[in-house]
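*Asks:* Compute the structure for the input listed below.
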Amino acid sequence: MLMKWLAGIFLIGLLAYAGWNIYAVQKSPKEGIEEGMKAPDFTLETLSGKSTSLSDYKGKKVLLNFWATWCKPCRQEMPDMQELQKEYPDVAVVAVNFTSSETNSQTVKSFADTYHLTFPILIDKSGVNADFNVLSYPTTYILDENGTIQHIRVGTMTKKEMKQKLDLK
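*Replies:* Predicted structure coming up:
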């Protein structure tokens, strides 16, 4: 009789555990590069050689921008990105440079110095831009505090558009 009770309790516990796991998996967004998905994590070096991961910014809204120095629209939006970072320090502006298309890393550093950029510029020699299916520059991903992609924009964004997509006042 005691064995039947223990087996019943064990079975109920097992079913509850399975139900909870199914609920937890359905509740969290799948990883991917489309709106509503959790952005895939990556680790790259900054211009100063420090290793940085996208997951380091969890808990903050993120403007993840893919760009290159030779891209004229990228040059247009960089000052707006810098102003946004200054005005909203709780928002992470992260710029991933398409480094394999650059002459060298010094070109990227000179660009950052010219535009007085203070947000992290990540050097992409490993193909993260391809992982995000970036076909045109600039391409910007807006992520919420949990790393979920809220918006994808191919082309230049103004500061006003950045604020709107980040839901800033």
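
*Asks:* When you work out contacts or count neighbours from here on, use the C-alpha atoms and nothing else.
*Replies:* OK.

*Asks:* List the contacts of the residue lying closest to His151 once chain neighbours are set aside.
*Replies:* Distances taken as CA to CA, 6 or more residues apart in numbering place Ile142 nearest to His151, at 5.1 Å, with adjacent residues excluded. Applying CA atoms under 8 Å, 6 or more residues apart in numbering to Ile142 gives the contacts 61-64, 149-152, 165-166.

*Asks:* how about this one, so we can line them up?
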Amino acid sequence: MNAISTVSRLLLVTTFFLLYSCKEEEKITEMDLLFSSLHDDQAKWWRYHKTNIDLSSDFLPLGEDGDSISKKAFFEALLTGEFIAIEKKSNAARDQYQLFKLTKESDGDISYTISADSYREYKHFTMEGQQFPDFNLKDLDGKTYTKEALLGKTLVVKTWFLNCKPCIEEMPQLNQLVEEYSENKDVVFLSLSLDTKTELQKFLSERKFKYAVVPQQKAFIEDTLGFSIYPTHIIVEPSGKIRKVVNTAPEMIASLKSMNKG
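*Replies:* Predicted coordinates:
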């Protein structure tokens, strides 16, 4: 009888430790709780995503298990529509985003939205490191720009058109940037517009824009570069390779300044 009691007690102790270990492994994290509060409400998730996740930044991508993965693999997971990104809070210099898999209980609209939102950033990411296409462009003042002549310089390009409200609204910020680099002759600011020379000259007679302006570039922008969203900003390294492609002035400015620090 005593032997049986001893065995029973040992079994209970073993079971307790096994259960305790399982609970430790399944410990709920702050990120788990955040995911639980977001994944079944598309509007709530979207507000979080636009406020906290910047897929154009130099973030550290993490897989489902929290291990580092390639940026390509991270984007490809988001493009399936089966995952969302949650920011991992840390003291690291770079933002860290971790993949979380959607469930049957998740709002179905999230899947479509994350896939569509990630596509543009993925396309921009795949352009990084590629050679910027050859060009021979003439600005409104008659000055010619070619890729060959600009090798050895950093080229900052903006695509825009006159009826694009965001394109116009960011001009003061871009003018300030040009001023900051006015003493640096190794950085060239060039803008490609859809509009005609006459239309641009009329606009610029009333509003200052300190980039060099090249008219009627629809074919180069949309066919050669493959862009359909305006504005788009491209930073080209002195080697002629694309460093960064983004859609807002703050993103471009941050990347340019980071590049110069490096």
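
*Asks:* Which element, helix or strand, includes the most centrally placed residue in the first structure?
*Replies:* For the first structure, Leu64 is the residue whose C-alpha lies nearest the centre (CA atoms, centre = their mean; 4.9 Å). Secondary structure assigned from DSSP states H and E places Leu64 of the first structure in strand 61-67.

*Asks:* Following element in sequence after that strand, please.
*Replies:* Using DSSP H and E, the helix or strand that directly follows strand 61-67 of the first structure along the chain is helix 72-87.

*Asks:* Name the residues of the helix or strand following that next one that come out as buried.
*Replies:* Along the chain past helix 72-87 of the first structure, the next helix or strand (assigned with DSSP H and E) turns out to be strand 91-97. With burial defined by 16 or more other CA atoms under 10 Å, the residues of strand 91-97 of the first structure counted as buried are 91-97.

*Asks:* Out of the residues you listed, which is nearest to Glu77 of the first structure?
*Replies:* Each of the buried residues of strand 91-97 of the first structure was checked against Glu77 of the first structure using CA to CA; the closest is Ala95, at 11.4 Å.

*Asks:* circling back: per the alignment, the residue nearest to the centre of the first structure corresponds to what in the second structure?
*Replies:* If you follow Leu64 of the first structure across to the second structure using TM-score structural alignment, you land on Val157.

*Asks:* Quick check: that match vs Lys147 of the second structure, distance?
*Replies:* 12 Å (CA to CA, to the nearest Å).

*Asks:* Could you do Phe189 of the second structure as well?
*Replies:* Applying CA to CA, the value for Phe189 of the second structure to Lys147 of the second structure is 13 Å.

*Asks:* and if you look at Ser111 of the second structure?
*Replies:* With distances taken as CA to CA, Ser111 of the second structure is found 41 Å from Lys147 of the second structure.

*Asks:* Compare those two and say which one has the larger neighbour count.
*Replies:* Neighbours were counted for Ser111 of the second structure and for Lys147 using other CA atoms under 10 Å; Ser111 has more, 20 against 16.

*Asks:* what residue of the first structure matches up with that one?
*Replies:* Residue correspondence to the first structure (TM-score structural alignment): Ser111 of the second structure is left unmatched.
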